[in-house]
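Chemist: below is the sequence, then the predicted model.
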Amino acid sequence: MADVFVAAAPGEEAQAKGFAEALALLGFKAEAGAPNESDIAKRADEAKCVLVLWSAAAAAAPWVAARAILALDRKHLVNAELESGATPAPFQAAPRIDLLPRDRLRFKKRFEALVGEIDKLAPRTSDANKLPPTRGARTANGDVLDAIAKARAALLAQPSPDRKPRWRAPILMAAAVAVLFVLGFGAGRLVQAARSGAFLMAAPQADAAPTSAPIAAASITMADLANTPWRVIASRIDAESAERIKTEAQRGDASAQAIACIAHLAGAEGFLPSPTAAREQCDAAAAQHNAAALYYSWVLQREAPHSGIDPSVARRRLAQAAQLEWTPAQVDYALVLAPDADAPLEAQAQAGRLLLAAAEAGDPRGQYQYARWLRNNRAGPRDPAAAIPFL
């Protein structure tokens, strides 16, 4: 049983999981997920601390609010804001930290403050190697550096999709939750309220908006493909955009073919779930030296080894994508070249150059892995202080 539960909106579980893993590096017993009806009442008293990652989606999610109100009632709640001011008003009485994940230096300070609040409710294990040292020696502690980098990378790895303004729904949610809190709802009645939609009963149906807006084919840029996880891109394709993607792919557009590749792999709306069809699209786009398709060929071979892409072909395409400065490929190829400390020194040095390029381009995984390379790799300085600018 975990002492710390990290809650997030449906669709943002990956962020919560990465954040929980970061807390585990510091000695917390942490788990994560999107609260749901089946476990909200059961787990109401299990966690010593409930950390809610507040975003616009979380503020409009009934089960997140239900989980938060139970934690607030038990004085177990800590708020972490992924977007400034996202915490609904009824929960602002609990500790609240605006993490500012896109500001590296400020994030480090805010993360440390957040850890302090969590520690008050759920003290960590006594393992001295996982406890932060004194303030003056903090930069020498590997677990702390890893935790900060991993937490920030988790929050940035899956950017919140563009949303239309949804001020009314969160405000009505906050007001409804406040009323329920004042009335002293127990867990059972709270679950019933969430199930019935009472939290949002005052919001007109026309105001509702999907958490992830569908992407039109023409609006997906190469930057989107480089900076957004492929599963997120695929999950936001609707039937209309699927037809446009297919049409453009048939005309030979390499970017559309790359998108069709991951759409077939993920079984996106309008696409047959087929690794073979995905390979055909990746092959067509890779033949045009499309960096996204070259990288997705590598992804496809790992996710569906039976797709028909030979591992050597996938690795060669990964290297080509890295040469084209496709940042996800630079990170993955670096880890292929130097998967551990036993890799040849030349390979470790090449991996460092690739990770530096990805880090300087702003890739969160690149920054995290390059910080580790600077601290641990025998081809690098092995200096924790050198890693700090990339955390």
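Modeler: It's in.

Chemist: when you work out contacts or count neighbours from here on, use the C-alpha atoms and nothing else.
Modeler: Noted.

Chemist: show me what the strand or helix carrying Ala371 is packed against.
Modeler: Element membership of Ala371, judged by DSSP states H and E, is helix 364-376. Secondary-structure packing of helix 364-376 (3 or more Cα pairs under 8 Å, 6 or more residues apart in numbering; DSSP states H and E): helix 142-157, helix 327-337, helix 345-360, helix 384-387.

Chemist: show me what contacts the residue nearest to Pro88 when sequence neighbours are not counted?
Modeler: Excluding its sequence neighbours, the residue lying closest to Pro88 (Cα to Cα, 6 or more residues apart in numbering) is Ala174, at 5.4 Å. In this structure, Ala174 makes contact with Ala59, Pro88, Ala89, Pro90, judged by Cα atoms under 8 Å, 6 or more residues apart in numbering.

Chemist: try this one next to it:
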Amino acid sequence: MAELFISYAREDRGTAERLASALTVHGWTVWWDRHIPAGRRFDEVIAERLAAANCVLALWSKAAVHSEWVVEEAETARERGVFVPVMIEEVEPPLGFRRIHAADLIGWDGSAVHVGFDQLIKDIGEVLRRGGRCRAQRIHSRHRNSPQLSRWCRGDRRSLP
């Protein structure tokens, strides 16, 4: 499963695609809804991927603040503690999200050299580190004496069941 999930309004597809590509270069797996398998329902696949993601980025734009999908995905991520808001246009986020500091990618053209993008990379890394500890704690109850869990907690993420 993907580590990162990008929530965006359809009108912002180009920005979502540039961001997904840039984040992949940093070694993360990224999911956004361009990857819906044939024969599957959009809402089911999105719910599965949203629940599995270790970090969810919501791209706030004029269109996104009015999108029920983006707001609902952002709320789900916020409740799970894996939410990273990203401003891609000068807008006021929806109620419930206005007091949460957002990464600033307004005017970002996809380049790796951008102050807001540099900070976003650091912020994602922090969410993933926090999420890893939470995941280890949840799994610990099922695998108390697991050597795999011990290796994972030391940093070997490949060994986690």
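Modeler: Yep, it's here. Because the structure is a prediction, the values reported are computed rather than measured.

Chemist: which residues in the second structure does the helix holding Ala371 of the first structure align to?
Modeler: Equivalent residues of helix 364-376 of the first structure are lacking entirely in the second structure, counting by TM-score structural alignment.

Chemist: also stretch 43-50 of the first structure?
Modeler: Stretch 43-50 of the first structure falls opposite residues 49-56 of the second structure when the two are matched by TM-score structural alignment.

Chemist: same deal with stretch 179-195 of the first structure?
Modeler: Under TM-score structural alignment, the alignment places stretch 179-195 of the first structure onto no residue of the second structure.

Chemist: residue in the first structure paired with Arg98 of the second structure?
Modeler: Following TM-score structural alignment, the counterpart assigned to Arg98 of the second structure within the first structure is Gln92.

Chemist: need the three-state assignment for the closest residue in space to that match that isn't next to it in sequence.
Modeler: Excluding the flanking residues, the one nearest Gln92 of the first structure by Cα to Cα, 6+ apart is Asn79, at 7.8 Å. Of the three states, Asn79 of the first structure takes strand under DSSP: H, G, I helix; E, B strand; the rest coil.

Chemist: ok, how many other residues are close to the residue mapped onto Asn79 of the first structure from the second structure?
Modeler: Under the alignment defined by TM-score structural alignment, Asn79 of the first structure is paired with Pro85 of the second structure. Using other Cα atoms under 10 Å, Pro85 of the second structure has 22 neighbouring residues.

Chemist: ok, now which ones touch Pro85 of the second structure?
Modeler: Per Cα under 8 Å, 6+ apart, neighbours of Pro85 of the second structure: Leu57, Ala58, Leu59, Trp60, Ala74, Ile100, His101, Ala102, Ala103.

Chemist: quick check: it vs Phe97 of the second structure, distance?
Modeler: When Cα to Cα, to the nearest Å is applied, the distance between Pro85 of the second structure and Phe97 of the second structure equals 9 Å.

Chemist: what do you get for Ala136 of the second structure?
Modeler: The spacing between Ala136 of the second structure and Phe97 of the second structure, counted by Cα to Cα, is 28 Å.

Chemist: in CSV, list the contacts of Pro85 of the second structure along with neighbour count.
Modeler: Compiled in CSV, the contacts of Pro85 of the second structure are given as follows (neighbours: other Cα atoms under 10 Å):
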residue, neighbour count
Leu57, 24
Ala58, 27
Leu59, 29
Trp60, 32
Ala74, 26
Ile100, 12
His101, 11
Ala102, 21
Ala103, 22
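
Chemist: still contacting in the first structure, which of those residues?
Modeler: Of the contacts of Pro85 of the second structure, the subset whose aligned partners also make contact in the first structure (criterion: both residues aligned by TM-score structural alignment, their matches' Cα atoms under 8 Å) comprises Leu57, Ala58, Leu59, Trp60, Ile100, His101, Ala102, Ala103.
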